[in-house]
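[1] Got a predicted structure here, sequence first:
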Amino acid sequence: MPASLRYSLAARLHERWRQYAENRRGAAAVEFAMIAVPFFFMIFGLIEVCMIFIASSVLDHAVYEASRPIRTGGVQRESLDKDEFRATVCERFYNLMDCNNLLHVDVRTINRFGLTPNGIPTDAAGNIDPGLLTYNPGGPAEIVAVRVFYEWPLFTPVISRPLVNMPGNKHLLHSAAVFRNEPFTSGGGLSE
């Protein structure tokens, strides 16, 4: 093969390589492809954290609103059981959360405000233990602690890892209200 032909082939390849290296038409698409996966993981992780904060606020509001009838004697007057009280809490979720098997209610009387239960009623595996939950809305002028636990399922696989505090890739939300019942009578009105 003559030297001039080799030179011209090398020169042409060099020129083609230089043109390819200077071509910027697809650079944005390639750069976006490189950062798209981490970018969307971050966005979905941020959305998930925001949803947890919103759900926590909704849970706090639901506990506050559902506890009011206990404090005023309405629950006792109507003899609401645990499932009916649980349904009352669920009504205040605005369809944001699914109550089926994810919502747990603990209502109990305590002797002093300083004896408010503050632990999470879980078994050795980290799941909510229904045997540790009670339902006693109390009587007139008794101190009542209402605790509600919700198992929030997490969806982003890597980003949500620090949020997992239960088995099954879940985050436990909880809210509490502690108050002294009003001095209602068994008929539901206030005593004098």
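    Looks like it arrived, so ask away. Remember, it's a predicted structure, so these values are computed and weren't measured experimentally.
[2] Please make it C-alpha for all contacts and neighbour counts, starting now.
    Noted.
[3] Would you state the helices of this protein in chain order?
    3-22, 27-72, 74-77, 82-91 (DSSP state H).
[4] Any idea which of the ones you listed gets closest to residue 99?
    When the helices of the chain are compared by CA to CA, helix 82-91 sits nearest residue 99, at 6.3 Å.
[5] And for that closest one, what's in contact with it?
    62, 63, 65, 66, 75, 99, 103, 104, 105, 135 (CA atoms under 8 Å, 6 or more residues apart in numbering).
[6] one step back: out of the helices of the chain, which comes closest to residue 150?
    Of all these, it is helix 27-72 that lies closest to residue 150, at 8.2 Å by CA to CA.
[7] follow-up on the earlier one: pick the most buried one from the helices of the chain.
    When those are scored by mean count of other CA atoms under 10 Å, the highest mean neighbour count falls to helix 74-77 (a mean of 19).
[8] thinking again about what came up before, can you pick out the most distant pair from the contacts of helix 82-91?
    Taking CA to CA, no two of those sit farther apart than 75 and 99, at 20.2 Å.
[9] To what extent is the nearest residue to residue 129 once chain neighbours are set aside buried, counted in neighbours?
    The spatial neighbour of residue 129 that comes closest, neighbours along the chain excluded (CA to CA, 6 or more residues apart in numbering), is residue 122 at 4.9 Å. Burial of residue 122 is recorded as 15 neighbouring residues (other CA atoms under 10 Å).
[10] From residue 58, how far off is residue 122?
    Distance, residue 122 to residue 58, using CA to CA, to the nearest Å: 23 Å.
[11] With residue 26 instead?
    The gap separating residue 26 from residue 58 is 46 Å, by CA to CA.
[12] got it, and residue 73?
    Applying CA to CA, the value for residue 73 to residue 58 is 24 Å.
[13] Kindly report the same for residue 142.
    Residue 142 sits 27 Å away from residue 58, taking CA to CA as the criterion.
[14] Measure how far stretch 13-31 is from the centre of its chain, please.
    Relative to the chain's own centre, stretch 13-31 is displaced by 47 Å; criterion: CA atoms, centre = their mean, to the nearest Å.
[15] Got another one to weigh against that:
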Amino acid sequence: MTLEILARRLARVGVCLRRFPRAQNGVAAVEFVLLIVPFLLIVFATIEIGVSFAARQVIANATETVARKLQTSGRIGGIQIKDAPVSVDALRNELCQQMQFMVASGCPNLSFNLGTYEGFGQVPTDTILDEEGKLTRTGITGTSGTSTINQLNVVYAWPVLTNILYLMQSPHAAGGTMPLFATLTWQNEPFPN
């Protein structure tokens, strides 16, 4: 008796297994569910990387524009460098005006430093950022003037939303941000006193 029951059950399993490859009910829904999540992650990560490259270019252009103003006229935010040192607020406002359409109002994640050096050999090249992607020095060191050598470093902590690989592998991804960095070194023109 038990052998007959076992044989019948095996026969039913065999019939079900033969029907299984022919059953098409819900296949499209299952395939859609399996493929949509990785597809959307790839699409949104690609869009986010493209937007972050555009933001990085905006920050580089803002850095170059502000440095050009300092280099050629020595004037920023209505302040002539030879009359008074550049203030942190004036420099922040000038940088924010240059990149206002890409970043939050008031540039809350912006950090920068402006340094004056005796020669190009003293300009730092490898100790600008720390392990967390933040500037090692902030603010303004020294007063730039006519014919001085200066370096402007700008970092904006860009929020990362969908780029999971970056958040998992980057040491700079603290707080879900990616540092967008621009630096420029120049010698001021000998503008008139």
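    Perfect, I can see it now. Keep in mind that what you see is a predicted model, and the values were worked out from it rather than measured.
[16] just to revisit the earlier point, out of the helices of the first structure, flag the one nearest residue 182 of the first structure.
    Residue 182 of the first structure sits nearest to helix 27-72 of all those, at 5.6 Å, using CA to CA.
[17] can you give me how far the closest one is from the chain middle?
    Computed by CA atoms, centre = their mean, the chain-centroid distance of helix 27-72 of the first structure equals 8 Å.
[18] Do me a favour and get the end-to-end distance for stretch 12-31 of the first structure?
    28 Å.
[19] how close does residue 18 of the first structure sit to residue 4 of the first structure?
    On the measure of CA to CA, residue 18 of the first structure and residue 4 of the first structure end up 21 Å apart.
[20] Likewise for residue 42 of the first structure?
    The gap separating residue 42 of the first structure from residue 4 of the first structure is 56 Å, by CA to CA.
[21] Repeat that for residue 81 of the first structure.
    97 Å.
[22] next one: residue 24 of the first structure
    Residue 24 of the first structure is 32 Å from residue 4 of the first structure, by CA to CA.
[23] now residue 30 of the first structure
    Distance, residue 30 of the first structure to residue 4 of the first structure, by CA to CA: 38 Å.
[24] which residue in the second structure lines up with residue 105 of the first structure?
    By TM-score structural alignment, residue 105 of the first structure lines up with residue 112 in the second structure.
[25] Test my guess that that match contacts residue 153.
    Yes. Using CA atoms under 8 Å, residue 112 of the second structure is in contact with residue 153, at 5.4 Å.
[26] Give me the neighbour count for residue 175 of the first structure.
    Using other CA under 10 Å, the number of residues around residue 175 of the first structure comes to 19.
[27] what's the answer for residue 113 of the second structure, then?
    Using other CA under 10 Å, residue 113 of the second structure is surrounded by 21 other residues.
[28] what's it in contact with, if anything?
    Contacts for residue 113 of the second structure (CA under 8 Å, 6+ apart) come out as 135, 137, 138, 139, 140, 141, 151, 152, 153, 154.
[29] Now for the residues you listed: which two are most distant?
    Of all pairs in the contacts of residue 113 of the second structure, the most separated under CA to CA is 141 and 154 at 14.2 Å.
[30] the more surrounded of the two?
    For residue 141 of the second structure versus residue 154, the count of surrounding residues by other CA under 10 Å is larger for residue 154: 24 against 13.
[31] How about the equivalent of that one over in the first structure, nearest residue that isn't a chain neighbour?
    The alignment partner of residue 154 of the second structure in the first structure, by TM-score structural alignment, is residue 148. Nearest residue to residue 148 of the first structure in three dimensions, chain neighbours excluded: residue 105, at 4.6 Å (CA to CA, 6+ apart).
[32] And that neighbour, how far from residue 18 of the first structure?
    According to CA to CA, residue 105 of the first structure stands 70 Å off from residue 18 of the first structure.
[33] pretty sure residue 111 of the second structure is touching residue 158, no?
    No. Counting by CA under 8 Å, residue 158 is not a contact partner of residue 111 of the second structure; they are 11.7 Å apart.
[34] ok now do the counterpart of residue 128 of the first structure in the second structure, which residues does it touch?
    Using TM-score structural alignment to pair residues, one finds that residue 128 of the first structure aligns to residue 134 in the second structure. Residue 134 of the second structure sits next to 155, 179 when contact means CA under 8 Å, 6+ apart.
[35] burial count for the residue nearest to residue 148 of the first structure?
    For residue 105 of the first structure, using other CA under 10 Å, the count is 23.
[36] ditto for residue 152 of the first structure
    Counted by other CA under 10 Å, the residues lying close to residue 152 of the first structure total 21.
[37] ok, now which ones touch it?
    Counting by CA under 8 Å, 6+ apart, residue 152 of the first structure touches 52, 102, 170, 171, 172, 173.
[38] Could you measure from the second one over to residue 184 of the first structure?
    Going from residue 102 of the first structure to residue 184 of the first structure by CA to CA gives 33 Å.
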